[in-house]
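**Q** Pasting the sequence and the predicted model now:
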Amino acid sequence: MHAWSGQGGDIMGPAVTRTGSAKANTPPLKNGSDLRETGYLIAVGSRTARFRRKHKNKMLLVTFLVFLLLLLCLAVVMTVLYVKQKRHKPVRICESKECLRSAANLALSIDKTADPCEDFYQYACGNWAEDHPRPDAYRSYDWFRDKQTKVYTILRDFLTKNTTDLPNPVQQAKDMYKACMDIDVLDKLGLKPVFEILKELGLPLYPTYLNVTQNNNYDDYNFDWIETVIKVKTYLGMDVLVGFDIFTDPKNSSIFRLVMGSPETTNPFPSMHNEKKRHNGHKSNSYYRIPINEEFDESFTVSYNHEKNRDENEDQKRAQAYKLFYAELMKLFVIETGNFTSSNINEIELDQKILATSNEYYNLYNELYELESDNETDTGDDDAYLNIPQYTADEIQELTDTVVSENNGTVIPVWKRYLEGVFNISDTELNFEDDKILVTEPDMKYLAGMATIISKTPPVLVELYVWIKVVEVMAAHTTTELRMIFQRSYDEIHSKKLSGSPPPRSLLCASAVNDMMGMAVSYAIADPNFFNVTKPKVQTMLYEMKNSLAHLVGKAKWMDDDTKLATYQKIIQMKTLIGFPDWFMEDGRLEEYYSGIEVTSDTHLKNMIQIIQFKIKKVLNKFRVGNNFTWATDPTEVNAYHTFQENTITVPMVMLQYPFFDLGLDSLNYGSLGTVLGHEITHGFDNFGRQFDKDGNFLPWWTNETVASFVNMTQCFVDQYSTFYVPELGEHVDGKKTLGENIADNGGVREAFAALRHHLHKHGPEPKLPGFEHMTSEQLFFLSYGNLWCGVSTKDSLKSDLEDEHSPQQFRAKGALQNNEEFARSFHCPPGSQMNPPTRCIIF
């Protein structure tokens, strides 16, 4: 059918004739486009339109897909090129001398045959002892002792070097060292310096009980022991029979209180065996174990065999060694006075008399020592510390008089007279109505027991006791002959086999000067750039550590909101003493600090006593002044401290040096010094530190619910550490005794690791350690922490370690890392391996 006229004629009807005004006939149109162009047709849904639209959409889709494909190919190519570039890009390696030194140290210490997931301590420290042989003078040797020995070596060289334009106290320290080193002068003086001091104290040149020129009838002999122990305290700073000190008030850290009890400072002089004394007095915790002062101290035990007969034999041998030592000591004094040559007895009779005298002393010593030992028993009751009774001097007198009378002793006034005598050398005047004295229940028991024993003991034997206690600590700092007697007796008493010699005299003298004038000798290590370089770095680390603990506290589900808020406040107010005091380099300040001290280069014993007296007066005069939160130690001590009653962390200068800091990489610094700082920060919230508030006052500030949850969680640590076994001794670690330190170790590692991650996220990835390119920063962090505890110990030392509040060093590394999930993840330790146990102990 055709719609238009064509060859076959009009199909639809006759043709229509238009008028003249009509348009001319349109030629035949061939397609829709032509129609649209002429306006006749409007495309609505023609087949052609639909076809072209469909075709056009397909083209767009194909074009889009091709574009996507090209983009995908480009991404693949770029990824391949990036990976290829990464593979061929040189690894950034730290080549500083600090990094090279750290790398060499770690490489020499590591035992690559050990599996870090089974025994990480062996892995990190297995070869340490081979590269660091233990000197004969030490029962144990580790990074802390190694560093302290090097510090003494630096001090020795500094004290012997000709220097000018230094503060006067530094020159006095040099003079003190010279006097200590002048053995010829010491031998020439003999016992004369001790004789002069005995006269000052009102004591005879040798015990009256040993009188070789008169009959032994001492019924009418009088000895004012109270007056003598007062003089010993004020002249030597030494406690004999009575212990007295001034401590921070537990409930108000801004003031000081008088404290009395059993003797604390039994040896005011530096140890001849280079051992640090325990810190007594106000509660403070140290990072590193402080070795027991072994200067002929009965508190040191060396018996390991549990067989009863063997123990008794060992005790008898030690007792005999003590008696012989005291006999030799007394005989030297008798001979030095020249009285023996004018007596009517021969040397055999003299020896017999001296041995009998030594035996009398030893019996009285044991009787008093039992009282002191009972007082040292740790009840574990922290509330007892909070509720220490306070008394007037008259009330103490009344309580002790009652016990003395009940035991048929002679009552005499003691305590008010003692306190008045001690404060007579100061500018402070006591008010016996208002100035109460803190005396714990065990201390009161000791004071009453001691007063009873002394009241029933012949005065001549009391004098003997005081004489020996005083002389034995002074005589070691006199002649070569006496030092040899001390050393031989020391070895016998403590079953030592130390090749017969203590550390070199030069190091002993450097240690002694450091002990007496620590701030002055710190000039040897003081760096003017410290305030601009090192201190800001450490402050940043401390800030990050505190932040880390705050975040961990925020995540703790066992703490309620009130306790968390109080914890945040304590963290914020925690003070830090870093390096050395801010005033240290200021002109005139060191002279002011040591104002009043006199030192000469030829009076060794007298020099030490003058410094002791200076310190005693300083302590007594500050009684009314109040607490100004001073340093817990000298800048030269290799340790760190948290002083609970001041909410303060002290980090001495030598802890900011190799091998604890300045190790080249942040991962190594945070794994070493960072964990030390974290340890001390965590102490503020461990089983004891948690009871001191933000101002350092011993007051409950945790809610009862939080305390209950905390105590429940600590049992995990007690159980875990109690499983650690020391095969050399056949004994386990005491998980309860070491609880506080274990909590601090674990918290310190977790805080330091979190701080490191934050630090690296902020500052970017660190370079690789040469030789350890395969290790990540996280692995180096844990390796640095493990290396911190490398050391070697004798059986004697291990025994001492088990009696300490710190766990033995290998378990300080093992325990903290067993409880750290990040460690197991970093070293890919399989579940159930030693270092990836199914149960972990976590508080912070």
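**A** Received the coordinates, thanks.

**Q** C-alpha from now on. contacts and neighbour counts both.
**A** Fine.

**Q** Show me which helix runs longest in this protein.
**A** For the chain, the helix with the greatest residue count under DSSP state H is helix 47-88.

**Q** got the contact list for the helix or strand following that one?
**A** Scanning forward in sequence from helix 47-88 by DSSP states H and E, the next helix or strand is helix 97-109. For helix 97-109, contacts defined as C-alpha atoms under 8 Å, 6 or more residues apart in numbering pick out 94, 124-129, 131, 662-665, 769-772, 787.

**Q** The structure to be compared is supplied as follows:
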Amino acid sequence: MWSAAVAALCLSWCAPRLAAHVIVPRSEPGVCSTSGCTRAAITFSETMNVAADPCDDFYSFACGSGLKTTAEAIKMNSEHDKQSIVKNQLIEILSEPVSNDTVMAFRKAKTLYRACTNSERREELGLCPARKVLTSIGGWPLLDDNNVCNNSSKCDWNEITFKLMDVGVYSNYLADIGIVPDVYGRSTWTLMATRPGYNVDSTLAELLNEDFLYDYRRKFKHIADMLMDTAGRSASISRLDLEVAQMVDFEVALSKIAKNEDTWTNFTVDALKSRYPFVPWTAYFYRLLPSGVYLADSDVVVIEDPAFLDALQELLQNTSDRTVANYVVGRVLMEDVLPHLNAESRRAVKSFASDDSASVQEKCLDMVHESMPILTTSMYVRRHIRGEVRAEVTEMVSNIMREMRLLLQNEAWLDEDTRRAMKEKMANMKYFVGYPDQLLNDTLLDEFYSEVDVQGENLLEIVLSLSKLSFHHFCSKFNTTLAMMDWDLPITWAPMTLGQFINAQYTTITNSLTIFPGFLSDLYKPGHLDSITYGALGTVIGHEISHALDTDGSSRNGLGMLEDLWKNSDTKKMFQQRVQSIAEQFGNISIPGVTAPVNGTISRDENMADITGQLLAYRAYVRLREAKGGEEAGLRIPPQPKDGATRKEGHVLSARQLFWVSYASVYCSVYNPNLLNVELVLDRDDPHLPNIFRVTGSLRNHKEFANDFSCPARARMNPDTKRLVWGSAPSNEISHNA
């Protein structure tokens, strides 16, 4: 997925910037002087470093003014600005009083938000909601020295999990069980089991040593102390210390057996029960599936990583039931229960990386959006998205998709069978732009949320009720046909986080591109420049489209099912060599002040998508302008006071230069080099490199970029060797019969 960097600059014309020495060619079509262009030019001027040489350091050229003026900031970028704007818009909507005309479903979303922001009610309830959950599931063993798990159901993690599902908690911290699209040949939703997530990463624990684990253990002990103090202390301190240590050690062991090696293997229900008897699979499945559904022993279950289940089975055999039960209940309290209670509870479970600067309103918005994404999205698009925007963006997607097909048609190194398979996949790709029309249907929304009870403003109870609704709605799709254009699929369109809300995303298992609503907000202004739109947003769309043919995407066909699209081993080897070349290039990027190594291998697909997305959007833009009759106007960037009085006229960016600067503006960030070194170490498994590496590394691979800025040969941004996977044929030499 694109690394969440679509920008606030979209709200101010996706603004770019320019350098002092740039000379616009005599063939420059002119300068745009509309009010929109004037606003965009001012925005560019506020963030550009006009002293930088774009052929040497394009990142400073496009983003350098911010780098100079806020050099001590840890990280600031356009994504943060964009999210802040969208958050404020949603908070305003949720905070507005209910009127007689308010849709019933919207009233429930507003009630949930009010319950979250109502600190008096949350303090009044205290830990009572948590104790109610514990009573329902049989308690937390470590709170009671006398509970020695003689009663097997008290410490049976399966029984505890079943009881948690009954109250609305579906998080399974040993193995995630649910449904997914069948990727092996049937276009239906099928049962699956995957690895869960862990708070303790084994490599991170080693890196941060004992301090990290000490803080984690202390959190669990504090939670236990709170619950015992309100219910009467029962466990001894020494016993509590021991059991918490055993819990955390168990989680570390779990993280070590989760190797992140997806092998996605089909099992029949019967084979699954035979190989992994430690899980009562049939009981699990019937709790997930709608009543009346019959499950045969021959039905298929997709297992993400059979080796993980093998190792989990052995680990559980060597771990006491009490420790496993303590771990499961402890994780549920920390992540599913206490975050919705009073201030002390929230402080106790605060994430290691949480942002204390977030307001109560922002945190409650995040919670409401994650619980009711359909409603927050519906309210947002009704207020902030113009209806015609979807058609305009759909046209841009079509233009960029056409360029991808042209690349495939003209790649000389592809064999014909591979070319045919890849063109077929691109032809089958579906795209969802903005939102489904169902979000504008009040009756459908009211029906969907009809069973949600928001009376009493007990936040935890409302959240658990919504959890039940969403989970059962999702699982009701079992054995139904996988409709590739079904907007109702949560994994297809529902933006579960605000990071997704302002984003675009390619989904491999459905071969679909989704452009979420926040991506569209204030996207177009009257008289907008195509160069800005295609540079800032078209490159993002191209990035996501290109993921369909990256190292993972090329292993699935147009229906999202597993199929190697490389039909010739020699062709596949050439692809791998090209990808490796990009990995090596990014691994050798040098940024002043940054000494930490760059992982060019793990980031190779994202870097390849950046490079390809830029090329697709650029060619689509050029072809669009040809269809419209020629080059569009550029922008005159006004001088800023810091530039001195010598530049009275400012600088002019040509339209094509504006394309590249608009792209970089999406990724403008401010970094402290020392903290950037830390980030590269801690996030070494993140496929998205820090923004400065993405811009610097990708643009140097385009001769079009070098030509537009008249970069001399062998300049830092114009090396002799261009690392391209796709697009080796020049755009003016390709056939247009795709």
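**A** Looks like it arrived, so ask away. All figures in this text were calculated on a predicted structure; none of them were measured in a lab.

**Q** quick one on the thing from earlier: out of the contacts of helix 97-109 of structure 1, which end up buried?
**A** Buried members of the contacts of helix 97-109 of structure 1, scored by 16 or more other C-alpha atoms under 10 Å, are 94, 124-129, 662-665, 769-770, 787.

**Q** Among these, which are located in helices?
**A** Using DSSP H, these in helices are 124-125, 128-129, 787.

**Q** Format the residues you listed as JSON lines; extra columns: distance to residue 553 of structure 1.
**A** As requested, these are exported to JSON lines (distance: C-alpha to C-alpha, whole Å):
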{"residue": "124", "distance to residue 553 of structure 1": "31"}
{"residue": "125", "distance to residue 553 of structure 1": "33"}
{"residue": "128", "distance to residue 553 of structure 1": "36"}
{"residue": "129", "distance to residue 553 of structure 1": "39"}
{"residue": "787", "distance to residue 553 of structure 1": "28"}
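
**Q** roughly how far apart are the aligned residue in structure 2 for residue 194 of structure 1 and residue 338 of structure 2?
**A** For residue 194 of structure 1, the aligned residue in structure 2 is residue 130 (criterion: TM-score structural alignment). Per C-alpha to C-alpha, to the nearest Å, residue 130 of structure 2 is found 7 Å from residue 338 of structure 2.

**Q** the more surrounded of those two?
**A** residue 338 (24 against 20; other C-alpha atoms under 10 Å).

**Q** Check the secondary structure at the match of residue 194 of structure 1 for me.
**A** On the three-state scheme (DSSP: H, G, I helix; E, B strand; the rest coil), residue 130 of structure 2 is labelled helix.

**Q** Isn't it up against residue 337?
**A** Yes - assessed by C-alpha atoms under 8 Å, residue 130 of structure 2 is found in contact with residue 337 at 6.3 Å.

**Q** which neighbours do the two share?
**A** Counting by C-alpha under 8 Å, 6+ apart, nothing touches both residue 130 of structure 2 and residue 337.

**Q** May I see the buried residues of the longest helix seen in structure 2?
**A** In structure 2, assigned by DSSP H, the helix with the most residues is helix 202-231. Going by neighbour count (16+ other C-alpha under 10 Å), the buried part of helix 202-231 of structure 2 is 202, 213, 216-217, 219-221, 223-227.

**Q** swap in stretch 172-188 of structure 2?
**A** 172-184, 187-188.

**Q** Check which helix or strand the most centrally placed residue in structure 2 maps to.
**A** Of all residues in structure 2, the one closest to the mean position by C-alpha atoms, centre = their mean is residue 500, 5.4 Å from it. Per DSSP H and E, residue 500 of structure 2 falls inside helix 498-501.

**Q** Contacts for that helix next, please.
**A** 4, 83, 87, 366, 369, 495, 516-519.

**Q** swap in stretch 715-735 of structure 1?
**A** By C-alpha under 8 Å, 6+ apart, stretch 715-735 of structure 1 touches 304, 736, 739, 742-743, 795, 798-799, 802, 807-808, 811, 815, 841.
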